[in-house]
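# dropping a prediction and its sequence here:
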Amino acid sequence: MSLSPQFLDELRARTLLSSVISKQVKLLRAGREWKACCPFHKEKTPSFTVNDDKGFYHCFGCGAHGDAIRFLTDAQGLPFMDAVKELADKAGMEVPAADPRAREKADKAAGLYDVMAAAARWFEEQLDGIDGADARDYLKRRGITEKTKARFNFGFAPDSRSKLKTALKEFGVEKLVECGLLIQPEETGKEPYDRFRGRLMIPIRDPRGRVIAFGGRILGDGEPKYLNSPETPLFDKGRTLYNLDRASPASRDAKRVVVVEGYLDVIALDQAGIGEGVAPLGTALTEGQLERLWRLSPTPLLCFDGDAAGQKAAVRAALRALPHVGPGRSLGFVTLPAGQDPDDLIRAKGRGALEELLGNPESLVDRLWRHESAAEPLDTPERKAGLKRRLLDHVGSIADPDVRDQYRSALMDRFYALIRPPRREWVPNRPVRGQSFQRFAPPRPASAEAKAVGARGLAPHEMRAVLAGLLRFPGAIAPHAEAVAALPMGDAGAARLRDAMVDAALMHGELDQERLNTILADEGVAALVEQLRLQKGLGFSFTRRAADPERAFRDLVLVIETLAARPALDAAFEAATARLKEDGNEDAFAEQQRLRAARDEADRRLAALMESDADQPSS
């Protein structure tokens, strides 16, 4: 069986050589390489090196040299195809089925590299000739220096249908068509003609630095503005990144890789001293391109244009990446000033302005939240529900279970904070059986002791009774959502159930028992609900079926307001006590006594509400 050079190159690109060798040889970091004692001959001083950037190992002692496939065949004795299959399996690639024409195709592809190299040289010659004057003027206007022009091998395609075909006639028309340099008309008898005409030419290279395609920018009016080579045996647009051959080693030093939209942005970055820039080739980032980026950096920085199209491209990349994120695999986002691309920013304000933005990227979860939360007004329950559904759909696309849980937690926390009224210390605003609490503002800052008062949470029987009452009277949740949300639940399960009920009321308005039960089941708290329904002896009217519904509803509201107010009363009392110890004056004493009385009265009311129903059957 014969495998194509493209498949083997892709396999090598997806394989981290040091990870393969380190399973058998203890490697030590030595700058940008790894060192070890050679596994192929006995030695005491390390002379075996592994270079991940170049994808090969070499022993200066015995001369052993090769890539990941060669290591498995030589060091482990695997047959060639077994080594390929093992590496392909780990890289998530499928080995092509046996094809008797594969060898012929591979041999043909090998000759195409020579064609592309010759075309690149010819385009360069045209840029420096008479026909290239307009293209040279364009480069000067863009601020491209002679050094950069030579480094990136700019060229020019004359506005002719046959000049390239004539210049490279020794390769034959068939190869020129197969490389995408000529267009073969569909009409029978029509002659092939030059694909690129009247364009500034930019060579596109594979990771090994070989020219595999071209990008051509039109100099005058016309469409398309940029024209890329078509898919060929050498060029797979979805797996290629412009400047990857140079950016790969540069990213090791910079410890980052910067993704921009176009060739000239990459070139502007390089000319400014940022050599780790790459660009997709006129399309949205693909999974194949993301895989290559993650080989260079755990968090590639997407620095797309500041216009609407650039920001949409950033969001598309975020959504494309989500299923594949994991520990050590994410994206960062850099938002440029409106209407500017990296080239504009560098030319206007210099490298420092761009570096400042690159140094403070937005995380993937932040970009996702910003995009979805701003998608539409959240002024109706339906739109709030829509936001939640979109966020959870995105979370559900993440394959890694740990990362998926973290995203769900982070996005739901933001969602609830956005739609939920701000939680503040609850002060009742109505009389409770002829009495009322005096309004007060808890002293700020409170002492550490005061801050700890509310952390203890409700007593277990109070907590269970209130939750059971809300399940029985869900109509009380929406109008008293703030007080319910302020209840200090000391138990994680109870807090989760409470939050689910408050969220349901805020999302859907007033609820009945059936609707609430359905929502709670969807939220995964049905087991908690069932446990509460089996509780007996909770002692309040709103937990007893025989109680008068109107009175039970009223008692439930009174208990909620009393319990929600108690942490603030406790904190204020502790703060007043602390001030009394410090000052010892009459005002501090009077305030302490007033708060003590209010707190004691609240406890008496709770006891009275419970005792008044102690002899009634439980639900």
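Ah, there it is. Numbers count the residues shown, from 1 in each chain.
# use CA for all of it now, contacts and neighbours both
Noted.
# spatially central residue for the protein, please.
Centroid-nearest residue in the chain, with CA atoms, centre = their mean: Leu364, separated by 3.0 Å.
# so that residue touches Ser330, yeah?
Yes. With contacts counted by CA atoms under 8 Å, Leu364 reaches Ser330, the gap being 6.8 Å.
# next secondary structure after the helix or strand containing Leu368?
Per DSSP states H and E: Leu368 is located in helix 364-373. Heading C-terminal from helix 364-373, the first helix or strand you meet, by DSSP H and E, is helix 381-396.
# quick one, that next one and helix 364-373 angle?
Here the directions of helix 381-396 and helix 364-373 differ by 150 degrees (axes from the mean of the first three to the mean of the last three CA atoms, to 10 degrees).
# now for helix 381-396, which elements pack on it?
Secondary-structure packing of helix 381-396 (3 or more CA pairs under 8 Å, 6 or more residues apart in numbering; DSSP states H and E): helix 364-373, helix 401-419, helix 492-508.
# run through who's touching it.
Outside helix 381-396, the residues that touch it by CA atoms under 8 Å, 6 or more residues apart in numbering are 319, 322, 369, 372-373, 376-378, 404, 407-408, 411-412, 415, 419, 506-509.
# here's the one I want to compare it with:
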Amino acid sequence: MSLTPAFLDELRMRTSLSTLIGRTVKVQKAGREYKACCPFHNEKTPSFTINDEKGFYHCFGCGAHGDAIRWMTDQRGLPFMEAVKELAQAAGMDVPAPDPRAAKRAEAAKGLHDAMAAAQDFFVAQLDAIEGAEARAYLSKRGISDATRRAFGFGYSPDSRGRLRTALKDYGDPMLVEAGLLIDPDAAEPDSDRAKKRDPYDRFRGRLMLPIRDIRGRTIAFGGRILGQGEPKYLNSPDTPLFDKGRTLYNIDRASPASRQTGRVIVVEGYMDVIALAQAGFGDAVAPLGTALTEHQIERLWKMVEVPILCFDGDSAGQKAAIRAATRALPLLRPGHSLAFATLPQGQDPDDLLRASGPAAMDAVLDAAQPLVERLWSHEQGSAPLDTPEQKAALKQRLRALTDAIADPDVRAHYAHAFRERYDALFFARPAFTPAARGSGSGNSAARWQRDKRGNWKAPIGPAGHEVRAIGASGMEQRLLRAILAGLLRHPDQIALHRETLAGLPIGDPILARLADSMISASLRKETVETQGLLTILEPGEVYNMAKGMLRADTFTLTPHKMTADPDRLARDLEEAIRVMAQGPELEAALAEATRRFKGDVSEENLAEQQRLLALKADHDRRLAELAQPEDIV
């Protein structure tokens, strides 16, 4: 659909912006303008102004700015075309249809919307009738107030096969079947040779009814809860031209504007969880509709906030649902957009927790929400024993599979780094001593690296007075260090990810040290660093010539895998190579200290610590030899 600038200008002109905003925000006349407390951020003194003559609003506190259409998209959460349609309807304007077929579909959808609205009115009326007594008793038992009942549109479907069909007969059976309100028994047996056609009958019978609404608050489907014995406990409308359960979130119409105020969206498991939270003051809750959270629903949540909170029950079913949502989100992750996970106490749903401990307890659960990376790590760590080398390797393989599922390269690299840190901390406890960053002026002065007049690094004193040696002066370490720096020169986007570790490397070769410092400095000055930009900051001389030589080399290796084409392989290999390079001096200093303690106190504890560090040192040396291929890169 193509909307001309003239049409949009006319729409804005016909819309009273102060009246539109005044429907949900208290506005006050202030001269030729209006003022209000900004709905986009919390404030006590009004800094939000509305100018009807110019047709825009502006907040001098947070900078929110826009016109009537922007108000509908930002504050109400409507898609652009939905916002235009709603404003046009209020202004008495017809939105241009792109072609006759689209107009026909729109007309058909209008008929379905009317039928669903009529069904909602019917169900609400039945709840207040004699037959609705059991449903009203159930609501009272659940502690649902009259205000909540009205806000969520509770109704009741009589236990009859034809009451709704009769009440809505003017819409005709075909439309009611298409809307999912009636069931056509013959449609289930299209090849039947039955002579007499059977009549459609009501889909919902003897159930407490809840309307499912779209972002504009229009009823598009229903959910019905059985009141006595029977299955299913909850029955939803089937997919229809109006309703796609995989793309719809229950309570999206109310939670979307509420989330603008709180900056938060809570995802819970079902209708009654949403309603209990809303009644307790948590108006920003939504729920999927009887299915696991889908990709479309995750994207819809991200239009509301960048990090929705998934709050599932603490039982095994709830935690399985959380992990399904976590893994489904991985391919969709992008910078800034993720999920957080709040876990309810074992055996409690939101209603149970609120009844037992009040809103403060729910706030505490939400405040303790885990980031996605932590939830994945804790799940994989606890999903199988980790007693043998094979089991430990299996954990590493599972973590790599999760990382590989992430499409965005930057997010994927950070996840790989985060998992590696946790894995190493679990199985390869690092020694406590870590050299302070070169030239940072921070840390213990006795363990700070300094340069002498020739530019060489002067080793600090490690634990118990043991000198920590420099690295990369010759041999395998130098080959590995040159491969690392060559990799960073070719892929400078990786520098910032490893900047802290690189700054702490006590490099013994002065030329390599100056090259590393130049690369670190460049990454601190600019968010985006390019290879050519790195070369331009190097003065002609030994460092520049070395860098050029590294770039002229056809290939270089850190592992048996050639790091030339696969960016994921490169990122992982660089991370491991830098980690191994940094561990050497630390392990040696810690081992020297453990040996000193053992000589002074020949105890089983000191012996075990010395042996543990010896094993780690042997593992480190083996991996160093594997990474530092004998082939030089320049």
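Nice, I can see it. Just so it is clear, the model here is predicted, and its values are computed rather than measured.
# TM value for the aligned chains?
Put the two chains on top of each other and the TM-score (TM-score structural alignment, normalised by the length of the first structure) is 0.61; 438 aligned residues with a CA RMSD of 4.6 Å.
# one step back: what is the orientation angle of the helix holding Leu368 of the first structure with helix 401-419?
Going by the same axes, to 10 degrees, helix 364-373 of the first structure makes 40 degrees with helix 401-419.
# mean deviation of helix 364-373 of the first structure from the second structure?
Aligned to the second structure and superposed, helix 364-373 of the first structure gives a mean residue distance of 0.7 Å (mean CA distance after the TM-score superposition for the first structure).
# what residues in the second structure pair up with that helix?
Here helix 364-373 of the first structure aligns to the second structure at residues 372-381, judged by TM-score structural alignment.
# identify the residue of the second structure aligned to Thr49 of the first structure.
Aligned partner of Thr49 of the first structure by TM-score structural alignment: Asp67.
# does its match really touch His58, like I thought?
No. Using CA under 8 Å, Asp67 of the second structure is not in contact with His58; the gap is 9.1 Å.
# give the buried subset of the contacts of helix 381-396 of the first structure as a ChimeraX selection command.
In ChimeraX, a selection of the buried entries from the contacts of helix 381-396 of the first structure looks like this (16 or more other CA atoms under 10 Å):
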select :319,322,369,373,378,404,407,408,411,412,415,506,507,508
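# quick one, helices of the stretch 401-550 of the second structure?
409-427, 475-490, 499-503, 510-525, 531-536, 542-552 (DSSP state H, counting those that start in this stretch).
# to Glu593 of the second structure, which of those helices lies closest?
Judged by CA to CA, the one of the helices of the stretch 401-550 of the second structure that comes nearest to Glu593 of the second structure is helix 409-427, at 20.3 Å.
# Gln348 of the second structure reaches Phe312, doesn't it?
No. Between Gln348 of the second structure and Phe312 there is no contact under CA under 8 Å: 9.7 Å.
# which of these two has more neighbours?
Ranked by neighbour count (other CA atoms under 10 Å), Gln348 of the second structure and Phe312 place Phe312 first, with 26 against 16.
# give me the number of residues near the closest residue to the more buried one other than its chain neighbours?
The shortest distance from Phe312 of the second structure to any non-neighbouring residue, by CA to CA, 6 or more residues apart in numbering, is to Gly318 (5.1 Å). Residues contacting Gly318 of the second structure under the criterion other CA under 10 Å number 19.
# trace Gly318 of the second structure over to the first structure, please.
Using TM-score structural alignment, the equivalent of Gly318 of the second structure in the first structure is Gly310.
# which strand or helix spans its match?
Using DSSP H and E, Gly310 of the first structure sits in helix 308-321.
# against which helices or strands is that helix packed?
If contacts are counted by 3+ CA pairs under 8 Å, 6+ apart, helix 308-321 of the first structure sits against helix 287-296, helix 364-373.
# one more pass at 10 Å, please.
Packing contacts for helix 308-321 of the first structure, counted by 3 or more CA pairs under 10 Å, 6 or more residues apart in numbering; DSSP states H and E, involve helix 287-296, strand 301-302, strand 332-333, helix 364-373.
# can I get these in TSV including distance to Leu580 of the first structure?
Output for these, formatted as TSV (distance: least, CA to CA, whole Å):
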stretch	distance to Leu580 of the first structure
helix 287-296	62
strand 301-302	57
strand 332-333	53
helix 364-373	47
